[in-house]
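Engineer: Below are the sequence and a predicted model for it; my questions follow.
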Amino acid sequence: MSHPITVLWSVPRSVSTSFERMISERGDHTVFDEPFSRAYYFGPDRRSQRYDETIPGSAATQVLAEVEAAAEERPVFVKDMAYHPTELLDREFLARFRNTFLVRDPAATLTSLARKWPDFTDEETGWADLDRAADLVEDLGQPLVVVDADRLCADPAAVVEDWCERMGVTYDPSALTWEPGMRPEWELWGEWHASTSRSTGFGDLRPPPPPPGHEDSRLRAAYDAALPVYERLLAHALPG
């Protein structure tokens, strides 16, 4: 009998890797770090031409089969961006999972993304497909269980305990801290996870920067598109 697959849908630069690290520390889940990014960037039918490399076994359906095979052995936790499996993103796909969301003020996520990828695309901001995933989850009759990065870092015990209760997972306060270091599941995107690899817990977040000014029209347009999605999901943020 298959075990549950919990998927945390987020956007780039949102502290989602720290949440994933907490789940790894529990030791009771097989953890996948952005597995569908292989399909998006390195698969045979990739949507992005950002990278030249092709990774075998990285078609979206193959990645899904890999995740579901792991769930035959033990519970699975997946952290990913909703834009990565966009070709699969429908009711049938999301019905396979326990879905949850993590958000952070888009002034922070987009500014950080622009520093890493100044040529980011609209899709790579992550917000449009996150909104689409939320629509589908509600259409399935599942609740919107949302973690806000600022609340998480300000009071990790309260947020994580509430999240565990809503997701049907036993709360383990000992997992709120961990030893620093890289994780094997971070191999593909290790450079993006450097700050988390140095952390020992959720720590403090700097206040988000001001919204991008209109002089940076590209970043401002991305912010204006993201803000309603953030505000929609923030209304469901834990604890609540």
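Structural biologist: Nice, I can see it. Numbering: from 1, shown residues only.

Engineer: only C-alpha atoms for contact and neighbour calcs from this point on.
Structural biologist: Will do.

Engineer: hmm, who's touching the longest helix belonging to the chain?
Structural biologist: Longest helix in the chain, counting residues (DSSP state H): helix 217-234. Helix 217-234 is contacted by residues 103-107, 110-111, 114, 122, 125, 127-128, 130-131, 144, 146, 148, 211-214 when judged by Cα atoms under 8 Å, 6 or more residues apart in numbering.

Engineer: Kindly report the same for stretch 59-79.
Structural biologist: 1-10, 16-17, 20, 23, 28-36, 38-40, 43-45, 57, 85, 88.

Engineer: Stretch 132-145 too?
Structural biologist: Contacts of stretch 132-145 (Cα under 8 Å, 6+ apart): 82, 89-91, 94-95, 99-101, 163, 166, 233, 236-238.

Engineer: ends of that stretch, how far apart?
Structural biologist: From its first residue to its last, stretch 132-145 covers 15 Å (Cα to Cα, to the nearest Å).

Engineer: ranges for the helices of the chain?
Structural biologist: 16-26, 37, 60-70, 91-94, 106-116, 127-139, 149-154, 156-167, 194-197, 217-234.

Engineer: so who does residue 171 touch?
Structural biologist: Contacts of residue 171 (Cα under 8 Å, 6+ apart): 160, 161, 164, 165.

Engineer: and here's the other structure:
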Amino acid sequence: MKIAMWSGPRNLSTAMMYSFGARADCAVWDEPFYAAYLEMTGLEHPMRAEILAAGETDAAKVAARLTGPHPDGKPHFYQKHMTQHMIDGVDHGWMKQVKNVFLIRHPARVIASYAAKRDNPTLDDIGFWQQAELFDMCDDPVVIDSHDIRENPEGMLRALCAALDLPFDPAMLSWSAGGHKDDGAWAPHWYGAVHNSTGFAGVEGPLPEMKGAYSELTEQALPFYRKLAACRITLPRT
């Protein structure tokens, strides 16, 4: 099975990659289109030179690998994607050959976390409108909220696996500290917290208070988040 997990940045996406990577039957690929995205846009991102040097800058070659044989012959292939990487000029047709899952998080939490690592984020940077656009392209997409995963990791991962027709593996609930062998070249800048973790962080607190431009950005992103949140996996309340 090929699983494409779509999110914006600062969205529990690395922890989810580590969760699937902890399965003995699953290969992972960290942000396959990142180098192509930087090459095509010319954007300045932290560690740009290292990302371009380490990654594949030809988007067509990336897509061919995403739909081809699984790395190391593993039965399952988990692909951690950033929605903002799927710009004009990147063919989306390969998405028909994978199971598409959308990992969402409230924009106030995303923006607060992103701004701590990179100043002055824009709506284009945080991936919400792109996520909604990709969602509309998919047949039978699956949606899961990072808040729900942190509240009940085992319950939500079991529900996600059921939605994918994939057996649940308890190994998904923990991983070794220090990072994953398939981390992208950008990991030293972005992955500090998850490198220190051995499992999903606990329940999130109240939403951060957003002011000024960040409040405006939150309001811009909210309609896209709410659209997908209405379709998310939920567990029965006891």
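Structural biologist: That came in fine, so what should we check first? Owing to the predicted nature of the structure, the values given are computational and were not obtained by experimental measurement.

Engineer: re the thing from before, list only buried entries from the contacts of stretch 132-145 of the first structure.
Structural biologist: Neighbour counting by 16 or more other Cα atoms under 10 Å classes 82, 89, 94, 99, 100, 101, 163, 233, 236, 237, 238 among these as buried.

Engineer: okay, among those, which ones form the most distant pair?
Structural biologist: 89 and 238 (24.8 Å; Cα to Cα).

Engineer: Highest mean neighbour count out of the helices of the first structure?
Structural biologist: Comparing the helices of the first structure by mean neighbour count (mean count of other Cα atoms under 10 Å), helix 37 ranks first with a mean of 23.

Engineer: For that helix, grab the matching residue range in the second structure.
Structural biologist: Aligned by TM-score structural alignment, helix 37 of the first structure corresponds to residues 34 of the second structure.

Engineer: Go ahead and measure how far the matching stretch is from the middle of the chain.
Structural biologist: 12 Å (Cα atoms, centre = their mean, to the nearest Å).

Engineer: go on, stretch 233-240 of the first structure?
Structural biologist: Using Cα atoms, centre = their mean, the offset of stretch 233-240 of the first structure from its chain centre is 16 Å.

Engineer: Kindly report the same for stretch 144-164 of the first structure.
Structural biologist: Worked out by Cα atoms, centre = their mean, stretch 144-164 of the first structure lies 14 Å from the chain centre.

Engineer: Quick check: end-to-end length of stretch 94-112 of the first structure?
Structural biologist: 28 Å.

Engineer: what sits up against that stretch?
Structural biologist: 4-16, 125, 133, 136-137, 140, 142, 144-150, 167, 208-212, 219, 222-223, 226-227, 230, 233-234.

Engineer: counterpart of that stretch in the second structure, which residues?
Structural biologist: Stretch 94-112 of the first structure maps onto residues 95-113 of the second structure, going by TM-score structural alignment.

Engineer: Can you give the distance of the matching stretch from its chain's centre?
Structural biologist: Distance, centroid of stretch 95-113 of the second structure to centroid of chain: 6 Å (Cα atoms, centre = their mean).

Engineer: Then stretch 195-208 of the first structure?
Structural biologist: Using Cα atoms, centre = their mean, the offset of stretch 195-208 of the first structure from its chain centre is 16 Å.

Engineer: Check which residues of that stretch are buried.
Structural biologist: Here stretch 195-208 of the first structure shows 196, 197, 199, 200, 201, 202 as buried, counting by 16+ other Cα under 10 Å.

Engineer: Tell me the counterpart of the fifth one in the second structure.
Structural biologist: Right, residue 201 of the first structure. So, by TM-score structural alignment, residue 201 of the first structure is matched to residue 199.
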